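**Q** no FASTA, just this:
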């Protein structure tokens, strides 16, 4: 499963506004943006993103995952504060 497949899976299953996936099957980094994260703790946000990935992880198609999640409002604020466009691929 490539990064585009993972992106499509997350956007579809979690109804995300957008997702950015970098890395390879050994380690992927995910930036997930969606209203689904409103009011959720960081732990809950991680659980939300892991849920559609469980099968891929347990079948060892992905070894390690780093997740950063934002609501759309948080994402816009973060882009302005940190000028984080260099993270996008």
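**A** Cool, the structure landed. Please read these numbers as outputs of a predicted model, since none were measured by experiment.
**Q** okay, CA-based contacts and neighbour counts for the rest of this
**A** Noted.
**Q** what number of residues are in the vicinity of residue 40?
**A** By other C-alpha atoms under 10 Å, 12 other residues sit near residue 40.
**Q** quick one: residues contacting it.
**A** For residue 40, no residue meets the contact criterion (C-alpha atoms under 8 Å, 6 or more residues apart in numbering).
**Q** also this one, for the comparison:
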């Protein structure tokens, strides 16, 4: 898979999210910033993101996805672009 394909899957499942993905074809890292994460526990945030790529994980097309989630307020204070 390409990084942009992974990003598009996440964006489709979490509309209006800011998504940055890096990786090498089967192992990816994603930073997702969305208001939807407000008030959710870290595990609920992870599950929400994993739901967007579950078909690709199940098929083996996507082997591993490391996820970092932030609300817009957390992102603004993180210094991460």
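**A** Now that the structure is in, tell me what you want to look at. Just so it is clear, the model here is predicted, and its values are computed rather than measured.
**Q** residues near the residue lying closest to residue 57 of the second structure once chain neighbours are set aside, how many?
**A** In space, and not counting its chain neighbours, residue 57 of the second structure is closest to residue 63: 6.0 Å by C-alpha to C-alpha, 6 or more residues apart in numbering. When neighbours are counted by other C-alpha under 10 Å, residue 63 of the second structure registers 14.
**Q** residue 63 of the second structure and residue 56 of the second structure, how far apart?
**A** According to C-alpha to C-alpha, to the nearest Å, residue 63 of the second structure and residue 56 of the second structure sit 8 Å apart.
**Q** check residue 40 of the second structure too.
**A** Look at residue 40 of the second structure and residue 56 of the second structure: by C-alpha to C-alpha, they are 24 Å apart.
**Q** over to residue 5 of the second structure?
**A** For residue 5 of the second structure, the distance to residue 56 of the second structure equals 11 Å [C-alpha to C-alpha].
**Q** who's more crowded, those two?
**A** Higher neighbour count among residue 5 of the second structure and residue 56: residue 56, with 15 against 11, using other C-alpha under 10 Å.
**Q** what does residue 35 of the first structure correspond to in the second structure?
**A** When the second structure is aligned by TM-score structural alignment, residue 35 of the first structure is paired with residue 35.
**Q** quick revisit: now do the same contact list for the residue nearest to residue 57 of the second structure.
**A** Taking C-alpha under 8 Å, 6+ apart, one finds 26, 27, 57 in contact with residue 63 of the second structure.
**Q** do the same with residue 66 of the first structure
**A** The contact partners of residue 66 of the first structure, by C-alpha under 8 Å, 6+ apart, come to 27, 28, 29, 30.
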